[in-house]
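Chemist: Build me a model from this:
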Amino acid sequence: MKIVVLGAGVIGVTSAWYLRQAGHEVTVIDRQPGPALETSFANAGEISPGYSSPWAAPGIPQKALRWLFMNHAPLIIRPNLDPKAVRWMWQMLMNCNNASYKRNKGRMVRVAEYSRDCLMALRQDIGIRYDERTKGTLEVFRTQKQIDGLAKDIQVLKDGGVPFELLDTDGCVAAEPGLAASRHKIVGGLRLPNDETGDCFKFTNALSAKAEAAGVVFRYGVDLRGLVCEGERIKAVQTADGDVEADLFVAALGSYTPAFLQPLGLDVPVYPVKGYSLTLSIIDQSRAPLSTVMDEAHKVAITRLGTRIRVGGMAEIAGFSKDLPEARLNTLKHVVEDLFGGAGDLNHPNLWSGLRPMTPDGTPIIGPTRFGNLWLNTGHGTLGWTMSCGSGKLLADLISGQTPDIETHDLSLKRYAA
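Modeler: Presented below is the predicted three-dimensional model:
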């Protein structure tokens, strides 16, 4: 089939790669001048299937109220919210219960674990390089109360067969020696030895080059205007350069997917949740992280990317704003200096923000729509990098009529109709 993929972030590019490997004729269209120039550009860098958890969890409403008054809060809500934001937050609150959390986390871990396996296979098959490391992920806890609240997450890890290690303070420092100077601030940790790290921007650019060499056509700098319908099928995508016809279309536009598809009467429950990252050059190797360390108290990840440290986190409900308030810079600087003091060059920080496309239940939307030839691959939230390869492979298998390697019935848009 002739397939058009809308969006050249990590989700769009992995979709294009696997669709091409399945034998389809693929064109990718994006308004940016190259791949991975929006949300995929400078994310936290962690590939953490075991930490795939929905923001909608029991106790989150109470925590959110406390976070609003913290100096270095993991959640920021801007005033003057639009109705879409209010509706999305209400839907998320409806998922803040034990049953929904267990179901949603199970879905997310299933996709993320499969995606990690797909990434490993891809790396072996084509030798792609992206500052990757396979040294696991460590979540550190500053209070015993945080450790006591792990029961639900550990049960999901056990149910999914995900290896994990519960560590005391000494174990955390043994896994990440750079924490030695801050050991008095840590009471324990949860380590997932099979997790990985890597630069999503480097990966997406490298894979797009491989895809182009394999026959995928990339059209950059092209504004998308809308979709042309004929009955219950899509005939073409309207662009500033004219209409592009195809047999099938894949919307992988991240946070921009709902607005683009709204004229078709499709209600896609994805909302942009803004995140921030800080990139620092390493100036002291002995104090730097070896892999990813997640600070549970601040919901901030600190990741080693080659000779750099990437500090990423926070969730800000602010629509499509991409401004860079100094308060967010101060939070990221505080967390990295608090745990890995002296490791990175804080005199030359590189601050960035991106819009994570989040669903109310945390699970991505992968599958068909009521239009027979329009498919979705969006809504991955903070886990687009973690879930990218698996999502692309699942999409390609479903479109090609192949039986996917994992269950997919609860990943499509239909679950919201129920």
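
Chemist: Going by C-alpha atoms from here, please, whenever you check contacts or count neighbours.
Modeler: OK.

Chemist: For burial, what's the neighbour tally of Asp241?
Modeler: 11 (other C-alpha atoms under 10 Å).

Chemist: Would you mind confirming that it is in contact with Val222?
Modeler: Yes. Taking contacts as C-alpha atoms under 8 Å, Asp241 lies within contact range of Val222: 7.0 Å.

Chemist: gap between stretch 364-373 and the chain center?
Modeler: When distances are taken as C-alpha atoms, centre = their mean, to the nearest Å, stretch 364-373 is centred 20 Å away from the chain's centroid.

Chemist: what about that stretch, start to end distance?
Modeler: In stretch 364-373, first residue to last residue: 19 Å (C-alpha to C-alpha, to the nearest Å).

Chemist: what does stretch 66-75 give?
Modeler: From its first residue to its last, stretch 66-75 covers 10 Å (C-alpha to C-alpha).

Chemist: all strands for the stretch 301-418 of the chain, in order.
Modeler: Along the stretch 301-418 of the chain, the stretches classed as strands by DSSP state E, counting those that start in this stretch are 308-317, 350-358, 365-368, 374-378.

Chemist: same thing with the stretch 51-200 of the chain?
Modeler: Taking DSSP E, counting those that start in this stretch as the criterion, the stretch 51-200 of the chain carries its strands at 75-77, 137-141, 165-167, 188-192, 196-197.

Chemist: List of residues touching the second one?
Modeler: Residues outside strand 137-141 that contact it (C-alpha atoms under 8 Å, 6 or more residues apart in numbering): 46, 48, 147, 172, 175, 186-196, 291-297.

Chemist: Now Ala236. Nearest residue, chain neighbours left out?
Modeler: For Ala236, ignoring the flanking residues on the chain, the nearest one in space by C-alpha to C-alpha, 6 or more residues apart in numbering is Glu245 at 4.1 Å.

Chemist: Alongside the first, I'd like the structure of this one:
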Amino acid sequence: MRVFVLGAGVIGTTAAWYLHKAGHDVTVLDRQGGAGRETSFANGGQISVSHAEPWANPSAPLKVLKWLGRADAPLLFHPRLDWRQWRWGLNFLLECLPSRTRHNIEQIVKLGTYSRASLQELRQEEQIRYDHLEKGILHFYTSQLEYDAAQAPAEVMRKFGCQLDMLTTEQVIAIEPALASARDKIVGGSMTEADESGDANAFTKELARLCAVNGVEFRYNTTILGLDRDGDRITGVRVRQEDGSYATLKADAYLVCLGAYSPMLVGEHGIDLDIYPAKGYSVTMPVKDPSKAHSVSLTDDEYKLVFSRLGDRLRIAGTAELNGYNLDLNKVRCDAIVKRTQDLFPGAGDPDQATFWTGLRPATPSNVPYIGKTKVKNLFLDTGHGTLGWTHACGSARAIADIISGRKPEVDFAFTGV
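Modeler: This next block holds a predicted model:
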């Protein structure tokens, strides 16, 4: 079967790989000049099954109220005259109910563990290198309230297969000695030894290269304009090609992997995706003093930041800004990330050589992505992964390749049928 994958980020590229392995003729379309150039470009770099507690949880409403008006808040809500934003916000509040949070943790953990195993298998088979580290992910807490609140979600995660061990301050510092200078701030932590870190962009580019070597076609600089439909089937995708000409390209099946832009493409066909862009930030700086720099991938739960070591670079990423499709860098938020890094790891990195980046994470209110069929027979979804696109990429891709091939996926997950 001929399959078009719409989008060449980490989600689309991994989907192309597994679809090709399943025996399909695969073409990837993307408006950029190469793979992984938008949301997959400079993310936090974590394969973090342990990051399974969604933003929407019982403690979130009070936190959001507390953060209102703070330009450096971990979750910043810019009210707009946009009904999609307000609907998303209302549904976010509904997902904060304890029963919904528990359900969402279950989905996120199941997909995450399956995806992590799939990535490990792929890396072993193809010998892909992307500054990956297999040292686990260490969560640390600088608020006793946050640490206490983490106990119940951790128990739920363990129940569904994510081995997460709660730690004392001394145990946290024993795992990552670079945190010793912040000893007086840390009240405890947790460790998931099976989690990993690495450069998602390097992985995406290398996998795209391997895809192309094995026969997958990539059409870059190709802007997707819309989908043509006849009855219950898509008959073609309208594009503007690299030379400026317009064309309608035809395949047997179409897979939407367009992140935050997915709702606009499928909405005209009656498929309503509750995805809203959550702008995330990252800072990348060279290591200045290796003895002061962290080597274990870290999550700062209070500030909603992740710290990854990518070779001789430090990558610090996180926060979420709900402000439509705006990609402007907010200097206050960038400076806040640098300040937090310097407070925790003084002298570790060189802030004078820091580079800043922002990308639009495709966030659902529940943090659970859309993976599966739609009511249009040959149109499929692999989108809405929010902060966990890199974590869930391989598992999502493997599952959607099974679905498109008419097989039941191996992972027990709430697949869509919108």
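
Chemist: What value does the TM-score take for this pair?
Modeler: Comparing the chains after superposition, counting by TM-score structural alignment, normalised by the length of the first structure, produces a TM-score of 0.97; 413 aligned residues with a C-alpha RMSD of 1.1 Å.

Chemist: returning to that earlier point: tell me which of the strands of the stretch 51-200 of the first structure is the most buried.
Modeler: Scoring these by mean neighbour count under mean count of other C-alpha atoms under 10 Å gives strand 137-141 as the most buried, with a mean of 26.

Chemist: got the angle between it and strand 188-192?
Modeler: Here strand 137-141 of the first structure runs at an angle of 160 degrees relative to strand 188-192 (axes from the mean of the first three to the mean of the last three C-alpha atoms, to 10 degrees).

Chemist: Strand 137-141 of the first structure aligns to what range in the second structure?
Modeler: Residues 137-141 of the second structure are where strand 137-141 of the first structure aligns, with TM-score structural alignment as the criterion.

Chemist: in the biggest helix by length in the first structure, what's buried?
Modeler: Using DSSP state H to define each element, the first structure has its longest helix at helix 98-126. Judged by neighbour count using 16 or more other C-alpha atoms under 10 Å, the buried positions of helix 98-126 of the first structure are 100-102, 104-116, 118-119.

Chemist: mean deviation (superposed) between it and the second structure, please.
Modeler: If you overlay the two and look at helix 98-126 of the first structure, the average distance to its match in the second structure is 0.4 Å (mean C-alpha distance after the TM-score superposition for the first structure).

Chemist: and for that helix, what span of the second structure is it aligned with?
Modeler: Counterpart in the second structure of helix 98-126 of the first structure, with TM-score structural alignment as the criterion, is residues 98-126.

Chemist: got it, and stretch 351-363 of the first structure?
Modeler: The counterpart of stretch 351-363 of the first structure in the second structure, using TM-score structural alignment, spans residues 356-368.

Chemist: where does the aligned residue in the second structure for the residue nearest to Ala236 of the first structure sit relative to Thr235 of the second structure, distance-wise?
Modeler: Applying TM-score structural alignment, one finds that Glu245 of the first structure aligns to Lys250 in the second structure. To Thr235 of the second structure, Lys250 of the second structure is 6 Å away according to C-alpha to C-alpha.

Chemist: Repeat that for Ser366 of the second structure.
Modeler: Between Ser366 of the second structure and Thr235 of the second structure the distance, using C-alpha to C-alpha, works out to 32 Å.

Chemist: quick one: which of the two has more around it?
Modeler: Counting neighbours by other C-alpha under 10 Å for Ser366 of the second structure and for Thr235 shows that Ser366 has the greater number, 29 against 19.

Chemist: For the more buried one, which non-adjacent residue is closest in space?
Modeler: Beyond its immediate neighbours in the sequence, the residue positioned closest to Ser366 of the second structure (C-alpha to C-alpha, 6+ apart) is Glu95, lying 5.8 Å away.

Chemist: Leu346 of the first structure too?
Modeler: Leu280 (6.7 Å).

Chemist: Ok, Thr142 of the second structure next?
Modeler: The shortest distance from Thr142 of the second structure to any residue other than its chain neighbours is 4.5 Å, reached at Ile186 (C-alpha to C-alpha, 6+ apart).

Chemist: How about the contacts made by the one you found?
Modeler: Residues near Ile186 of the second structure by C-alpha under 8 Å, 6+ apart: 140-143, 169.

Chemist: Could you dump these into TSV with distance to Ser308 of the second structure added?
Modeler: Supplementary listing: the contacts of Ile186 of the second structure in TSV, determined by distance: C-alpha to C-alpha, whole Å:
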residue	distance to Ser308 of the second structure
Phe140	14
Tyr141	17
Thr142	18
Ser143	21
Thr169	20
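
Chemist: most centrally placed residue in the first structure?
Modeler: Nearest residue to the geometric centre of the first structure (C-alpha atoms, centre = their mean): Leu383, 2.2 Å.

Chemist: any idea what that residue aligns with in the second structure?
Modeler: Using TM-score structural alignment as the criterion, the counterpart of Leu383 of the first structure in the second structure is Leu388.

Chemist: And that match, how far from Pro369 of the second structure?
Modeler: Computed with C-alpha to C-alpha, the distance linking Leu388 of the second structure and Pro369 of the second structure is 9 Å.

Chemist: any idea which helix or strand carries the nearest residue to Arg238 of the second structure once chain neighbours are set aside?
Modeler: Of all residues beyond its chain neighbours, the one nearest Arg238 of the second structure is Thr248 (4.4 Å), with distances taken as C-alpha to C-alpha, 6+ apart. Thr248 of the second structure is part of strand 246-249, with elements assigned from DSSP states H and E.
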